[in-house]
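Asker: sequence plus predicted model, see below.
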Amino acid sequence: MVDRLDGKVALITGGASGIGLAIAKKFVDEGAQVALADINADTGEKIAAQIGDNAMFVTLDVTQEDQWEAAFKAVIARFGKVNVVVNNAGIAIGNNIEDIPLEQWNKVVAINGTGMMLGTKHGIRNIKNYGGGSIINMDSIEGFIGESFNLAYDFTKGGVRIMSKSAALYCAEKKYDIRVNTIHPGYIHTPMVDVTPDLVKLEEAKTPLGHLGDPNDIAYMAVFLASDESKFATGSEFVVDGGYIAQ
């Protein structure tokens, strides 16, 4: 049986934990070579070593363009090419329109917005040299809906959704054979949520299926979008939320 990602090389941001790590492991299971890109070098190096020869680690602050350029050079030097970029790194700092400090706003926009743009930009510039591929931008259900306490996060996730469509159309016009899509997770059970049990209960109650998602629920969708199975999907949104935005 042929693995679904045989011959693919992927760079995954936020790859040292949570959803990013789940995606990296699933990609390797399906035959890919992966670069875990993260700002947390100590953890990232250890995890890449645990995964084995088909994984490497690159230090990456997604807000810094020179670090993106260095990351792609390192991945290509090790694995010979890049076919897939998963822009997964992001932060959520809750605040409302009246009270949000400008410094907090700028931090969220820099990581979730500018970082996503830079990953898409440099993903396109590199993937086009190796026969095309897939860019997967990790969005959120809040790319569709708003929450009163999540102003900056909502702003960035709405922006990423539309930015990805623009990039998808650009690649199509240029005949680059690069697909750009977004994944929109609902409430997912990652290590971060365990520190707030009351929040877990609230999120479970708000999800029609009655439980939080697992990081692998998102990883399986990413495998599909990274594979040739999704060759006719671009500029599209893939929602994995237990029915949340169907309400």
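Answerer: Received it, and whenever you're ready, just let me know what you need.
Asker: please count neighbours and contacts with C-alpha atoms only from this point.
Answerer: Will do.
Asker: mind listing what's buried in stretch 172-183?
Answerer: Ala172, Tyr176, Asp177, Ile178, Arg179, Val180, Asn181, Thr182, Ile183 (16 or more other Cα atoms under 10 Å).
Asker: and if you look at stretch 106-117?
Answerer: For stretch 106-117, using 16+ other Cα under 10 Å, the buried residues are Lys107, Val108, Val109, Ala110, Ile111, Asn112, Gly113, Thr114, Gly115, Met116, Met117.
Asker: quick one: end-to-end length of it, please.
Answerer: End-to-end distance for stretch 106-117, by Cα to Cα, to the nearest Å: 15 Å.
Asker: do the same with stretch 206-213
Answerer: Stretch 206-213: ends 12 Å apart by Cα to Cα.
Asker: residues near Pro197, how many?
Answerer: 10 (other Cα atoms under 10 Å).
Asker: if I look at it, how far off is Glu204?
Answerer: On the measure of Cα to Cα, Pro197 and Glu204 end up 11 Å apart.
Asker: would you map the strands across this structure?
Answerer: Per DSSP state E, the chain carries strands over the ranges 9-13, 33-38, 55-59, 84-87, 133-138, 178-185, 237-240.
Asker: so what's the gap between the last one and the chain middle?
Answerer: With Cα atoms, centre = their mean, to the nearest Å as the basis, the distance from the averaged C-alpha position of strand 237-240 to the chain average is 12 Å.
Asker: Asp38 versus the residue positioned nearest the centre of the chain, what's the distance?
Answerer: Centroid-nearest residue in the chain, with Cα atoms, centre = their mean: Asn88, separated by 2.3 Å. Distance, Asn88 to Asp38, using Cα to Cα: 10 Å.
Asker: this is the comparison structure:
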Amino acid sequence: MGRVAGKIALITGAASGLGFADAKLLAEEGAKVVLTDVNIEKGEAAALELGPSASFIKHDVSSEQDWIEVISKIDELHGNLDILVNNAGVVVMSDPVNCTLEEFRFANRIMSEGVFLGMKYSMPLLKKNHGGSIVNMSSTASHLGYPIFFAYSAAKGAVRSMTKSMAIHCQAESFPVRCNSVHAGGIETPMVQFAQGRADEAPVDVPAQGVLPADSLGTPKDVASMILYLASDESRFVTGAEFLIDNGLLARPAM
């Protein structure tokens, strides 16, 4: 019996990287997983790799209409939703002075507005059951100052704040839904490799570059293990919390 057996999970940005790792582990532990992504080819291949417990829906998380349609399809296919993992993200590299308004808005459309829309439109399905769970992917960048990732940090900071607000709202309204955020740093993923292409494609989580020793990098599975815990009934008394997966990055004193 898996730790999330019988549960229905929606994971955004699941065609690769952290999202795929989350979907894979949840499926291995008994959940039916719905992968969404803007990349149709990779998304369909990812769902095929995971087998009959997985399905794929094309999904732009910044589109309100897409969210309405995705939730409607999940309701039609499964009748409920137990787990929402707001994982979709992008890396925008620009400092506060050189960042354009469009770059800033782009990062926030995907990661801030995308999380807002996900929580808003998934809530009717999540609260149908006793023990729904929302897991929002934030970052160590929401805690520290990273000028070159100004827009990214702003979006992840918004995710951190919205998570706590939604957790308290659910309690106030007696919704049986938990809401927590995960803050990773120093994790090796394809998105990060792409962002670091201008720096010899170093496989280092962007906010951790030059801070963590090379042999201390984490893997997507390290993050997925936390997602699994928060998605499972083991975390029934956990909400409004933030979980760092950064190998002590934020605990280190300033040098």
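Answerer: Thanks, I have it. Keep in mind the model is a prediction, meaning the values are calculated, not measured.
Asker: overlay the chains and give the TM-score.
Answerer: Overlay of the two chains. TM-score (TM-score structural alignment, normalised by the length of structure 1): 0.94; 246 aligned residues with a Cα RMSD of 1.7 Å.
Asker: re the thing from before, format the buried residues of stretch 172-183 of structure 1 as CSV; extra columns: distance to Gly243 of structure 1.
Answerer: Compiled in CSV, the buried residues of stretch 172-183 of structure 1 are given as follows (distance: Cα to Cα, whole Å):
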residue, distance to Gly243 of structure 1
Ala172, 31
Tyr176, 34
Asp177, 32
Ile178, 29
Arg179, 26
Val180, 24
Asn181, 20
Thr182, 17
Ile183, 14
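Asker: shared neighbours of Asn88 and Asp38 of structure 1, anything?
Answerer: In terms of Cα atoms under 8 Å, 6 or more residues apart in numbering, Asn88 of structure 1 and Asp38 are both contacted by the residues Thr13, Gly14, Gly15.
Asker: possible to save those as a markdown table with neighbour count and distance to Asp61 of structure 1?
Answerer: Shown next, in a markdown table, are the shared contacts of Asn88 and Asp38 of structure 1 (neighbours: other Cα atoms under 10 Å; distance: Cα to Cα, whole Å):
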| residue | neighbour count | distance to Asp61 of structure 1 |
| --- | --- | --- |
| Thr13 | 30 | 9 |
| Gly14 | 24 | 10 |
| Gly15 | 31 | 12 |
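Asker: correct me, but Ala141 of structure 2 touches Ala155?
Answerer: No - under the criterion of Cα atoms under 8 Å, Ala141 of structure 2 is not in contact with Ala155, lying 9.4 Å apart.
Asker: mind listing what Ser161 of structure 2 touches?
Answerer: So Ser161 of structure 2 contacts nothing (Cα under 8 Å, 6+ apart).
Asker: measure it to Glu28 of structure 2 for me?
Answerer: 31 Å.
Asker: just checking, which of the buried residues of stretch 106-117 of structure 1 belong to helices?
Answerer: Among the buried residues of stretch 106-117 of structure 1, DSSP state H puts Lys107, Val108, Gly115, Met116, Met117 in helices.
Asker: any chance of those in JSON lines with distance to His211 of structure 1 as columns?
Answerer: Formatted as JSON lines, those follow (distance: Cα to Cα, whole Å):
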{"residue": "Lys107", "distance to His211 of structure 1": "31"}
{"residue": "Val108", "distance to His211 of structure 1": "28"}
{"residue": "Gly115", "distance to His211 of structure 1": "31"}
{"residue": "Met116", "distance to His211 of structure 1": "29"}
{"residue": "Met117", "distance to His211 of structure 1": "32"}
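Asker: for those residues, which one is nearest Phe224 of structure 1?
Answerer: Phe224 of structure 1 has its nearest neighbour among those in Met116, at 20.4 Å by Cα to Cα.
Asker: give the contact list for the closest residue to the closest one other than its chain neighbours.
Answerer: In this structure, Met116 of structure 1 finds its nearest non-sequential neighbour in Asn87, 6.1 Å apart by Cα to Cα, 6 or more residues apart in numbering. By Cα under 8 Å, 6+ apart, the residues touching Asn87 of structure 1 are Ile12, Thr13, Gly14, Met116, Gly119, Thr120, Ile135, Ile136, Asn137, Met138.
Asker: same question for Leu21 of structure 1.
Answerer: Per Cα under 8 Å, 6+ apart, neighbours of Leu21 of structure 1: Gly14, Gly15, Leu36.
Asker: please redo it, this time with the cut-off set to 6 Å
Answerer: By Cα atoms under 6 Å, 6 or more residues apart in numbering, the contact list for Leu21 of structure 1 reads Gly15.
Asker: that one and Thr190 of structure 1, how far apart?
Answerer: 11 Å.
Asker: do the same with Ala167 of structure 1
Answerer: Applying Cα to Cα to Ala167 of structure 1 and Thr190 of structure 1 gives a distance of 29 Å.
Asker: cool, Ala70 of structure 1 as well?
Answerer: Relative to Thr190 of structure 1, and taking Cα to Cα, Ala70 of structure 1 is found at 29 Å.
Asker: do Met116 of structure 1 as well
Answerer: Counting by Cα to Cα - Met116 of structure 1 and Thr190 of structure 1 are separated by 21 Å.
Asker: same check on Lys73 of structure 1?
Answerer: Taken as Cα to Cα, the span from Lys73 of structure 1 to Thr190 of structure 1 is 31 Å.
Asker: do the same with Gly52 of structure 1
Answerer: From Gly52 of structure 1 to Thr190 of structure 1 the distance is 23 Å (Cα to Cα).
Asker: what does Met56 of structure 1 give?
Answerer: 23 Å.
Asker: these two - which one has more neighbours?
Answerer: Met56 (23 against 14).
Asker: residue contacts, that one?
Answerer: Neighbours of Met56 of structure 1 in contact, by Cα under 6 Å, 6+ apart: Ala35, Ala48.
Asker: repeat that for 10 Å
Answerer: 11, 33-37, 44-49, 74-75, 78-79 (Cα atoms under 10 Å, 6 or more residues apart in numbering).
Asker: widest-spaced pair of the residues you listed?
Answerer: Lys46 and Phe79 (19.0 Å).
Asker: buried sites along the longest helix anywhere in structure 1?
Answerer: What stands out as the longest helix in structure 1, according to DSSP H, is helix 151-174. Within helix 151-174 of structure 1, the residues that count as buried by 16+ other Cα under 10 Å are 151-161, 163-165, 167-169, 171-172.
Asker: chain center to that helix, what's the gap?
Answerer: 13 Å.
Asker: I'd like the strands of structure 1 as JSON lines, with distance to Ala222 of structure 1 appended.
Answerer: What follows is the strands of structure 1, written out as JSON lines (distance: least, Cα to Cα, whole Å):
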{"stretch": "strand 9-13", "distance to Ala222 of structure 1": "11"}
{"stretch": "strand 33-38", "distance to Ala222 of structure 1": "13"}
{"stretch": "strand 55-59", "distance to Ala222 of structure 1": "17"}
{"stretch": "strand 84-87", "distance to Ala222 of structure 1": "8"}
{"stretch": "strand 133-138", "distance to Ala222 of structure 1": "7"}
{"stretch": "strand 178-185", "distance to Ala222 of structure 1": "8"}
{"stretch": "strand 237-240", "distance to Ala222 of structure 1": "10"}
